[in-house]
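Asker: Below are the sequence and a predicted model for it; my questions follow.
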Amino acid sequence: MPRTTSHPKAENFNFRIDPALKAAFTAATRADERPAAEVLRDFMRAYVARREQRAFETEARRQSREVAALACDPVSDEAQVLRELDALFEEDDFQDEWTA
């Protein structure tokens, strides 16, 4: 029989757990009226999202440091852009808009 849904087949994830932890977790999910599997999937999604956020932040810091290093070279494009921005900030008309 062909599949009638576009969702991929679910996979099982088996792992060993301390019986006391399992009992406490099961009791907690029951108290919250949520299936344990749903809570575990939420934990997994949150873990992956945190890892992706950390990777994004790490790359952003790397790029920021790279640009900052390039801006130290007075003949670089980055240094030229910073000089242009400094000139804009020194203009009276532009400063009035920010200080008003």
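Answerer: That came in fine, so what should we check first? Nothing here was measured: the structure is a model prediction, and the numbers come from that model.
Asker: contacts and neighbour counts: CA atoms only from here.
Answerer: Will do.
Asker: any idea which helix or strand carries the residue nearest to the spatial centre of the chain?
Answerer: Here the mean C-alpha position of the chain is nearest to the C-alpha of Gln53 (CA atoms, centre = their mean), at a distance of 1.9 Å. Under the criterion DSSP states H and E, the helix or strand holding Gln53 is helix 36-71.
Asker: In addition, the following structure is provided for comparison:
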Amino acid sequence: MTTEEIGVKEAAELLNVHPQTIRRWIRLGHLPAKRVGFKKVLIRKEDLMRMIKPAQKGRPEAILSFLREGTGWEEMTDEEAQKLIREITAHRSKPPREVQG
């Protein structure tokens, strides 16, 4: 069974964070990764998903709803978009914790 691996940029896009945030989590040991060659860093998608789950528990419902339903910005009311932006901003600086198991 092959484990899917993705790059820093793709991981950042999946979590909607800046690639530098992913690099920081790797550097601090929050996210396992391996270097391939001089510049390429690969992250197992499984490890990335492990980090998302505990963070979801603490996320406000508007963020979870947005992630679950995949609602696009253009489909949201101004009020819904502002609420989502406030909640994302409030939780943005907290790194997700890895699941212990």
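Answerer: Yes, it's here. Please read all numbers here as calculations on a predicted model, not as lab measurements.
Asker: List the TM-score for the superposed pair.
Answerer: Here the TM-score of the superposed chains, computed with TM-score structural alignment, normalised by the length of the first structure as the reference length, equals 0.22; 36 aligned residues with a CA RMSD of 3.6 Å.
Asker: How about residues contacting stretch 11-21 of the second structure?
Answerer: Around stretch 11-21 of the second structure, the neighbours that count as contacts under CA atoms under 8 Å, 6 or more residues apart in numbering are Val8, Lys9, Ile22, Ile43, Leu48.
Asker: Identify the farthest-apart pair in those.
Answerer: Taking CA to CA as the measure, the contacts of stretch 11-21 of the second structure reach their widest spread between Lys9 and Leu48, a distance of 12.6 Å.
Asker: So between the two, which is more surrounded?
Answerer: Here Lys9 of the second structure and Leu48 are set side by side on neighbour count (other CA atoms under 10 Å), and the busier one is Leu48, at 22 against 16.
Asker: re earlier: and the helix holding Gln53 of the first structure, how far from the chain's centre?
Answerer: If you compare the mean C-alpha spot of helix 36-71 of the first structure with that of the full chain, they lie 4 Å apart, counting by CA atoms, centre = their mean, to the nearest Å.
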